[in-house]
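Enquirer: attaching a predicted model along with its sequence, questions to come.
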Amino acid sequence: MHAFLGFVRKEFRHILRDRRTLLILFGMPVAQLVLFGFVIRNEVNDVTLLIADPSQDAMTQALTHRLLASRYVDGVAYQTHLDGIEAAFRQGLAREALLFEPGFAERLQREGLARVQVIADATDPNVANTILAYTTAIIQSYEQDLAATTAVSPGIVPNVRMRFNPELRSVYLFVPGLIALVLMLVCALMTSITITREKEVGTMEVLLVSPLRPVPIIVGKVVPYVVLSFVIVLVILGLARTVFGVPIRGSVGLLLAECLLFIFCALALGILISTRTSSQQVATMIALAGLLMPTVLLSGFIFPISSMPAPLQALSHLIPARWFLAILRGIMIKGLGLADLWTETLALAGMTGLFLIASIRSFHDRL
């Protein structure tokens, strides 16, 4: 028994002296708790609301102020034309618009009935439903206050219109995210494992003493994954279009070019991980914890970025999948072109270039 207790004490000492083991044991659970605790939220915050109010009467102003006072509305912008509202939705500058009918207060007082059109960006159907629920509750609360202060029982009828996804199909949300997740899995994870395996079995040294230089060796390693990843993109897009009815409203050529750009970005990350690790096990852990988890949590794949705390919103700018998802949804769901998505494309291209340079330099330094 004494020998057994001595053995246990020795194991405890080994664990406590190994900083990497302690980081995995305590750091990862804390990081996961913080991420999941702040990211997994059902509420929606910081919504920019567009208002079209031709009458500008006291009742429309009172309802607008009540909406602005709620915690889900971040600001109000006034529009006089539908074209301006449509442009704001396409550029992602607003998620909701309210269009009051002319003579709103006069009609409400005379007839006891007035209409307001509520338009929501349904690219993310969950967010659209939440925004609509908030707005409807505020309108009903305003109705009740009016009924308590006037002799007529007023009725405000919201005419709801869901833009880009009128049927609120969740597949519109998940297919672009699935493309990003699969590409990150195939490109980054598999590339890092493949190159690390060559180092483990000793064949990488054999390749390095061959007539081939390091860069052609790496290119030869990743070319099959580029081709396979591109085929996977075509398969997913084909299934999404034919089986699930997900539209591709923008340019197919631009969509495929953006997918190819993200493939190169993920491959560069995989190469960078492989040059910094010595075993497949470590490479897998880093890829899963450092790439796949942020892709799911911080890219807007499932949870809206606008609902996250400010530090996590800032951190999400460093996640390539965040920009790629915005590009995919813009092209597929909204029909946007490069003129509308040049900021996201430039950010993704810049990250790709930095990761490629870092991975090539790291490969030369390590091997």
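Expert: Thanks, I have it.
Enquirer: could you use CA atoms for every contact and neighbour count after this?
Expert: Noted.
Enquirer: can you pull the contacts of the residue nearest to the spatial centre of the chain?
Expert: Of all residues in the chain, the one closest to the mean position by C-alpha atoms, centre = their mean is G300, 2.1 Å from it. Each residue near G300 by C-alpha atoms under 8 Å, 6 or more residues apart in numbering is listed here: 322, 325.
Enquirer: so how far is D57 from it?
Expert: Applying C-alpha to C-alpha, to the nearest Å, the value for G300 to D57 is 38 Å.
Enquirer: rewinding a little: separation between the residue nearest to the centre of the chain and L315?
Expert: Taken as C-alpha to C-alpha, the span from G300 to L315 is 12 Å.
Enquirer: now do the helices in the stretch 251-367 of the chain.
Expert: For the stretch 251-367 of the chain, helices defined by DSSP state H, counting those that start in this stretch occupy the ranges 252-276, 280-287, 293-297, 310-316, 320-332, 338-366.
Enquirer: who does the fifth one touch, helix- and strand-wise?
Expert: When contacts are defined as 3 or more C-alpha pairs under 8 Å, 6 or more residues apart in numbering; DSSP states H and E, helix 320-332 sits against helix 171-183, helix 252-276, helix 338-366.
Enquirer: reformat these as JSON lines; add distance to V246 and mean neighbour count.
Expert: Shown next, in JSON lines, are the helices and strands packed on helix 320-332 (distance: least, C-alpha to C-alpha, whole Å; neighbours: other C-alpha atoms under 10 Å):
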{"stretch": "helix 171-183", "distance to V246": "6", "mean neighbour count": "21"}
{"stretch": "helix 252-276", "distance to V246": "13", "mean neighbour count": "22"}
{"stretch": "helix 338-366", "distance to V246": "20", "mean neighbour count": "16"}
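Enquirer: next, the one to line up against it:
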Amino acid sequence: MKQFLSFVKKEFLHILRDKRTLFILLGMPIVQIIIFGFALTNEVKNEGIAVLDLAKDQSSGELIRQMDASRYFELRAYLQNEQQIEKTFLKGQIKLAVVIPPGFDHQLRHTNKAQLQLIADASDPNLANTMVNYAGSIVQQFQSTIFPQQQAAYQIQTELRMLYNPQLKGAYNFVPGVMAMVLLLVCTMMTAITIVKEKESGTMEIMLVSPLVPFSITLAKAVPYLLLSIVNIISILLLSVYVLDVPIRGSVLLLIGMSILFTMVSLSLGLLISARSSSQQTAMFISLVGMFLPTVMFSGFMFPIENMPKPLQVISNIVPAKWYYIIVKSVMIKGVGFNAIWKEALILAGMCTFFLAMAIRNFKIRLA
């Protein structure tokens, strides 16, 4: 244990002496969370919706068919009562709920007016706005075609309700995404050069003749970055709450715990890259370019995964940032507990175990 702590201390000293590394570790996450939190924006199609049809008449049935037939929505659930709406949203099955009140057809025929309620998941405000606009267009089209033989101007009044993000702030969507991107890139990039740096500096021989086994050496390399990443996690959450006004509706301890788990995945991946690389430039290139594009493309916070072809949707499942993004949005924005995110947590734990095992297996005990 004494030798292990000595290795951890040595790694800490290396980090503290390198001002550029310290800036990348602690400064870059703060800069990115502020820039991306204020600047980014996006949109989509093919989103899941649920319908609570309290009318069950001809007009409501036709409106539901038109919405399901559009390329914008996919009908995933028929609800029986209002209590099921929130539960369906929390399960992540839908992003929009359509509530049709009793007597919809009767009101439309006899008063030329009818009401309709659209409930959108506004944790992604741009997506919520887009879905509401699409739904409004379908309602307008339905309104003009349902009774073509009559001249009366039928009007359907829609009532809008935005869940989780009533003010439609873009930061609610991008803060979770930027947290995933920053932690993955910074942790992976920093640990990716640790082992290969020892090879290039000629100190690897000293490490190899030490009493520590490869597992302990690899772990000692990761511990300092894990501790510094915890500082990053806390600073990002503080900036999110007090600068970007993004609330933490769920358990803070659960959110920090899941962030530490994701950080361990990133560190393990970085150690694997470092063990397989022959130079710092190679390790840096793989971690920066190889991780940045998949994180941006397949995590779901920049480009909706539902819009992608099936092969790309399958590929997105191997990107750790996708599962962490889901966890952060669920805990931070929607306020769910561990029972709603245990599958994502289990996937991240499996990835961490796999990457760490591969890093230890690829750790060379001889320098050729």
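Expert: Alright, I've got the coordinates. Everything numeric here is computed off the predicted structure, so don't read it as measured data.
Enquirer: right, and L63 of structure 1 touches Q140 too?
Expert: No. Using C-alpha atoms under 8 Å, L63 of structure 1 makes no contact with Q140, being 10.4 Å away.
Enquirer: mind listing what A220 of structure 2 touches?
Expert: A220 of structure 2 sits next to 4-5, 7-8, 11 when contact means C-alpha under 8 Å, 6+ apart.
Enquirer: do you know how far A137 of structure 1 is from T48 of structure 1?
Expert: Going from A137 of structure 1 to T48 of structure 1 by C-alpha to C-alpha gives 18 Å.
Enquirer: more neighbours: which of the two?
Expert: T48 (19 against 12; other C-alpha atoms under 10 Å).
Enquirer: what's near enough to touch that one?
Expert: 73-77, 93-96.
Enquirer: that's a strand at it, yeah?
Expert: Yes. When DSSP: H, G, I helix; E, B strand; the rest coil is applied, T48 of structure 1 is found to be in a strand.
Enquirer: and E306 of structure 2, how many neighbours?
Expert: Neighbours of E306 of structure 2 under the rule other C-alpha under 10 Å: 15.
Enquirer: what's the closest non-adjacent residue to it?
Expert: Using C-alpha to C-alpha, 6 or more residues apart in numbering and skipping the chain neighbours, the partner closest in space to E306 of structure 2 is N46 (6.5 Å).
Enquirer: mind listing what the one you found touches?
Expert: 71-74, 306-307.
Enquirer: could you redo the last one with a cut-off of 6 Å?
Expert: For N46 of structure 2, the contact set (C-alpha atoms under 6 Å, 6 or more residues apart in numbering) comprises 71-74.
Enquirer: now for those residues, which sits with the most neighbours around it?
Expert: In terms of neighbours by other C-alpha under 10 Å, those top out with F73 at 22 neighbours.
Enquirer: any idea how far G37 of structure 2 is from that residue?
Expert: The gap separating F73 of structure 2 from G37 of structure 2 is 28 Å, by C-alpha to C-alpha.
Enquirer: and for L116 of structure 2?
Expert: L116 of structure 2 sits at a distance of 34 Å from G37 of structure 2 (criterion: C-alpha to C-alpha).
Enquirer: repeat for Y164 of structure 2
Expert: Distance from Y164 of structure 2 to G37 of structure 2, by C-alpha to C-alpha: 17 Å.
Enquirer: which of those two has more neighbours?
Expert: Taking other C-alpha under 10 Å, Y164 of structure 2 and G37 do not tie; G37 has more neighbours (26 against 19).
Enquirer: in this structure the more buried one contacts A171, no?
Expert: Yes. G37 of structure 2 is within contact range of A171, at 5.0 Å (criterion: C-alpha atoms under 6 Å).
Enquirer: returning to that earlier point: most widely separated two among the contacts of T48 of structure 1?
Expert: Farthest pair in the contacts of T48 of structure 1 (C-alpha to C-alpha) is V73 and L93. Separation: 13.0 Å.
Enquirer: V157 of structure 1 pairs with which position in structure 2?
Expert: Correspondence of V157 of structure 1 to structure 2, assessed by TM-score structural alignment: Q157.
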